[in-house]
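Undergrad: next input, structure requested:
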Amino acid sequence: MANRPRRRRFSRTLLAALVMASVAVPLSGAARPSAVPAPVPPVLAPIRGAATPAGLAERYAANREGIRAAERTAAEHGDRRRATALRALAAPERQFLAFDGRDGGRTAEVFGDLASAERIAVLVPGSDTNLDTYQRFRAGAVSLHEELREELGERAAVVAWLGYRTPATVGPEVLTPGRAEDAAPRLASFLSGLETLRPKARVSLLCHSYGSVVCGVAASGTPAAAMADVSDIVLYGSPGAGVDGAASLRTKATVWAGRGSGDWIACVPNVSLRLPFADLGLGSNDPVSEEFGARVFAAGEAGHSDYLKPGSVALTNIARIVSGRAPSQTQSEAAEENSRA
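TA: Purely as a prediction, here's the structure:
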């Protein structure tokens, strides 16, 4: 009898795999292997050493040269699509705190003036995000920065942090916390450097889809100091956070969660099962559930890739959180308003 709950959890995990595969295939059809070679990037000083506008400009220039070297390597390899994408990344106005073209790509692109920013949003992406699909990730960062500028002007900056090898939307890695466990120390180190660079800025961590697992693992397993200065952790479009609830996160940050009514991720069961060969599932409680314990904000009709779409309810509320204000509506208030309509 005692094995029945375990069998039920295992069945739910397998169901999650089938559901994710069935709904994600149309979304990931354009994905391609990330096997294009790239040179070893130059060794740069820690981010904390670029605290002045001149220091940041020097770092941006060094990474621009690294991107151009990766572009040449991609062209020599015969991958004109990757070379074209890298050429765009190397434009003079682009600002990269970090770049590594190997293994699909690792980047940290800045939007706005980081040297003077008082509000900083760090975006952590989900599955199938790499140099070949980077533009869609960047588009969300751009729209968020533009939304923040309307209220805060030049006092806001956004960092698009692609600092890990994301899992494929269709594949076994997306059902386990393994990639998140590899990414979490890198995210914590980046946030620590950012805090040293801008010690008085309010930093919000925005975590989309599988990126929520990265943020959850980083906030629950790293030394508490690594997350001490993060003001808000925002989970959106989340299949789970790698933990069972907000109370498991070793942070003083306010934890928020949102999901649009058009997001297919709601079809994925929330499970967590430890097996001899692997940990399956991304957390037993849905981040937008009462059991998880996050503050739930309204995300409107957002689909899985629409949370930072210009003009959307989700973008408005996420920007309000980053700016230090409460969302215009909580999920319960939005539901009550819809019931009266």
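Undergrad: from here on, just use CA atoms for contacts and neighbour counts.
TA: Will do.
Undergrad: any idea how far residue 83 is from residue 161?
TA: 21 Å (C-alpha to C-alpha, to the nearest Å).
Undergrad: hmm, I typed the wrong one, I wanted residue 195.
TA: Residue 195 is 15 Å from residue 161, by C-alpha to C-alpha.
Undergrad: kindly report the same for residue 113.
TA: When residue 113 is compared with residue 161 (using C-alpha to C-alpha), they lie 16 Å apart.
Undergrad: which one of these two is surrounded by more residues?
TA: residue 161 (23 against 17; other C-alpha atoms under 10 Å).
Undergrad: confirm the more buried one sits in a helix?
TA: No: the assignment for residue 161 is strand, going by DSSP: H, G, I helix; E, B strand; the rest coil, so no helix is present there.
Undergrad: the closest residue in space to it that isn't next to it in sequence in helix, strand or coil?
TA: In space, not counting the residues next to it along the chain, residue 161 is nearest to residue 108; the distance is 4.4 Å by C-alpha to C-alpha, 6 or more residues apart in numbering. Secondary structure state of residue 108, per three-state DSSP, is strand.
Undergrad: which residues does residue 108 contact?
TA: Counting by C-alpha atoms under 8 Å, 6 or more residues apart in numbering, residue 108 touches 96-99, 159-163.
Undergrad: pull the residues that contact the helix or strand harbouring residue 142.
TA: Assigned by DSSP states H and E, residue 142 belongs to helix 134-152. Here helix 134-152 makes contact (C-alpha under 8 Å, 6+ apart) with 111-112, 123, 125, 129, 155-160, 308-310, 315-316, 319, 323.
Undergrad: switch the cut-off to 7 Å
TA: Residues outside helix 134-152 that contact it (C-alpha atoms under 7 Å, 6 or more residues apart in numbering): 111, 156-158, 160, 308-310, 315, 319.
Undergrad: let's compare: structure for the following, please.
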Amino acid sequence: MVSRPHDSRLRRTLLATLVTASVAVPVSGAARPAAVPAPAPAVLAPLRATTPAALDERYAARRDGIRAAERMAAGHGDRRRAAVLRAMADPARHFLAFDGRDGGRTAEVFGDLSQAERIAVLVPGSDTGLDRYERFRTGARALQQALGSGAAVVAWLGYPTPGTVSPEVLTPALADDAAPRLHTFVRELSAAKPAARTSLLCHSYGSVVCARAAPGLRVADIVLYGSPGTGVDHVGRFHTRATVWAGRGADDWIADVPHVRLQLPFATLGFGADPVSKGFGARVFDAGAGGHSDYLKPGSVSLRNIALIVSGETGSEEGRHA
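TA: As a prediction, the model looks like this:
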């Protein structure tokens, strides 16, 4: 079969990106966050209740784990990591999960989960870890404030995210490993809060994780924003009853990423169809004029519309252009 010039150009672009990333990673990876030691977290029973007493017990256990990780980071001489962990151990902050190893895994709660009628689970994209956590946390806080009382946001950093400039960001390998963890987390959360309206919000590479975790999840909505693709060519491949939404800011550079998927002998590169394209089948929402990191920026069109989706306040026709 003869390749069309456009397809050939996309393939060359994707392969050139891989080569660039392969050269850059050994340089940028010299001080990997995984090099900071941390203790193994305490093993807790699955979340089965969200009463204030049950949540306080869980939050306290995770706080102990964060303080232990802080002490180990300080002993290792990493004052920056220790300072981050010290802030996380503040009693005013609430973690359902924490593991300080390999760059860090967390699930931080914003709002009162015990009283929440609406829950948003945020799944981050590339370059998110303990040492770059504040941007992720800021977005979660902004969303919870936009949703108001009766809503909780869970910032789920449950996997080692790829670097923006790295070979991993072009392949589904990390998403394949992360998806079972996300599926388990959301399933347990839904079982503990069966009456709550739960939505899965997926940024950038996080949309690949969500697509793989989606089958069978009891969520009302799956919201993809700033997505490079999901690894499937149509929402039907998500195998979910959830409404799948997609949005992209007008100034988001992700629009220039080639929407192809190449099966090579050593890896699959690229994530296929553009989620905001008509053929993908998602319900497209207006994400405004923002860039790749602006979707949860206070006052933005995208934050307003994502909050409406989480709240279930979009009608059948209005929702197509939320």
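Undergrad: what's the TM-score here?
TA: Here the superposed chains carry a TM-score of 0.92, computed using TM-score structural alignment, normalised by the length of the second structure; 315 aligned residues with a C-alpha RMSD of 2.4 Å.
Undergrad: out of the contacts of helix 134-152 of the first structure, which are inside strands?
TA: If you go by DSSP state E, the contacts of helix 134-152 of the first structure have 111, 156-158, 160 in strands.
Undergrad: between which two of those residues is the distance greatest?
TA: Farthest apart among these by C-alpha to C-alpha are 156 and 160. That separation is 13.5 Å.
Undergrad: what ranges does the second structure have for its strands?
TA: 94-99, 105-110, 118-123, 151-157, 197-203, 221-225, 243-247, 262-263, 268-269, 283-284.
Undergrad: which one of these lies closest to residue 5 of the second structure?
TA: Comparing these against residue 5 of the second structure with C-alpha to C-alpha, the closest turns out to be strand 262-263 (15.8 Å).
Undergrad: can you give me how far the closest one is from the chain middle?
TA: How far strand 262-263 of the second structure lies from its chain's middle: 24 Å, per C-alpha atoms, centre = their mean, to the nearest Å.
Undergrad: now stretch 109-129 of the first structure
TA: Stretch 109-129 of the first structure sits 10 Å away from the centroid of its parent chain (C-alpha atoms, centre = their mean).
Undergrad: which residue, neighbours along the chain excluded, lies closest to the one residue sitting closest to the centre of the second structure?
TA: Closest to where the C-alpha atoms of the second structure average out (C-alpha atoms, centre = their mean) is residue 123, at 1.6 Å. Nearest non-adjacent residue to residue 123 of the second structure, counting by C-alpha to C-alpha, 6+ apart: residue 202, 4.9 Å away.
Undergrad: next: residue 196 of the first structure.
TA: residue 48 (5.4 Å).
Undergrad: neighbours around that neighbour, how many?
TA: Residue 48 of the first structure has 17 neighbouring residues, counting by other C-alpha under 10 Å.
Undergrad: thought it was touching residue 192?
TA: No: using C-alpha atoms under 7 Å, residue 48 of the first structure is not in contact with residue 192, being 8.7 Å away.
Undergrad: re earlier: between residue 156 and residue 160 of the first structure, which is the more surrounded one?
TA: Set side by side, residue 156 of the first structure and residue 160 show more neighbours around residue 156, with 28 against 25, by other C-alpha under 10 Å.
Undergrad: what does that one correspond to in the second structure?
TA: For residue 156 of the first structure, the aligned position in the second structure is residue 151, judged by TM-score structural alignment.
Undergrad: list the contacts of its match.
TA: Residue 151 of the second structure is in contact with 111, 116-119, 144, counting by C-alpha under 7 Å, 6+ apart.
Undergrad: out of the residues you listed, which end up buried?
TA: By neighbour count, with 16 or more other C-alpha atoms under 10 Å, the contacts of residue 151 of the second structure hold 111, 116-119, 144 as buried.
Undergrad: quick one: the helices in the second structure?
TA: Ranges of helices within the second structure are 5-28, 52-76, 79-88, 134-147, 173-192, 206-213, 301-311, based on DSSP state H.
Undergrad: which among these is found nearest to residue 232 of the second structure?
TA: Taking C-alpha to C-alpha, helix 206-213 is the member of the helices of the second structure nearest to residue 232 of the second structure, at 7.9 Å.
Undergrad: the closest one relative to strand 243-247, how many degrees between them?
TA: With axes from the mean of the first three to the mean of the last three C-alpha atoms, to 10 degrees defining the directions, helix 206-213 of the second structure sits at 160 degrees from strand 243-247.
Undergrad: how about residue 170 of the second structure, what's its partner in the first structure?
TA: Matched to the first structure by TM-score structural alignment, residue 170 of the second structure sits across from residue 175.
Undergrad: that match against residue 280, yeah?
TA: Yes: in this structure residue 175 of the first structure lies within contact range of residue 280 using C-alpha under 7 Å: 5.9 Å.
Undergrad: dump the residue contacts of residue 324 of the first structure.
TA: Under the criterion of C-alpha under 7 Å, 6+ apart, residue 324 of the first structure has no neighbours.
Undergrad: likewise residue 202 of the first structure?
TA: Contacts of residue 202 of the first structure by C-alpha under 7 Å, 6+ apart are 118-120, 231.
Undergrad: what do you get for residue 282 of the second structure?
TA: Neighbour list for residue 282 of the second structure: 235, 244-246, 275-276 [criterion: C-alpha under 7 Å, 6+ apart].
Undergrad: got a winner among those for most neighbours?
TA: Neighbour counts for those (other C-alpha under 10 Å) peak at residue 275, which has 30 neighbours.
Undergrad: and it, what pairs with it in the first structure?
TA: In the first structure, residue 275 of the second structure lands on residue 287 (TM-score structural alignment).
Undergrad: what about its match, distance to residue 239 of the first structure?
TA: Residue 287 of the first structure is 8 Å from residue 239 of the first structure, by C-alpha to C-alpha.
Undergrad: cool, residue 317 of the first structure as well?
TA: 20 Å.
Undergrad: who's more crowded, those two?
TA: Neighbour tally, residue 317 of the first structure and residue 239, criterion other C-alpha under 10 Å: the higher count belongs to residue 239, 33 against 24.
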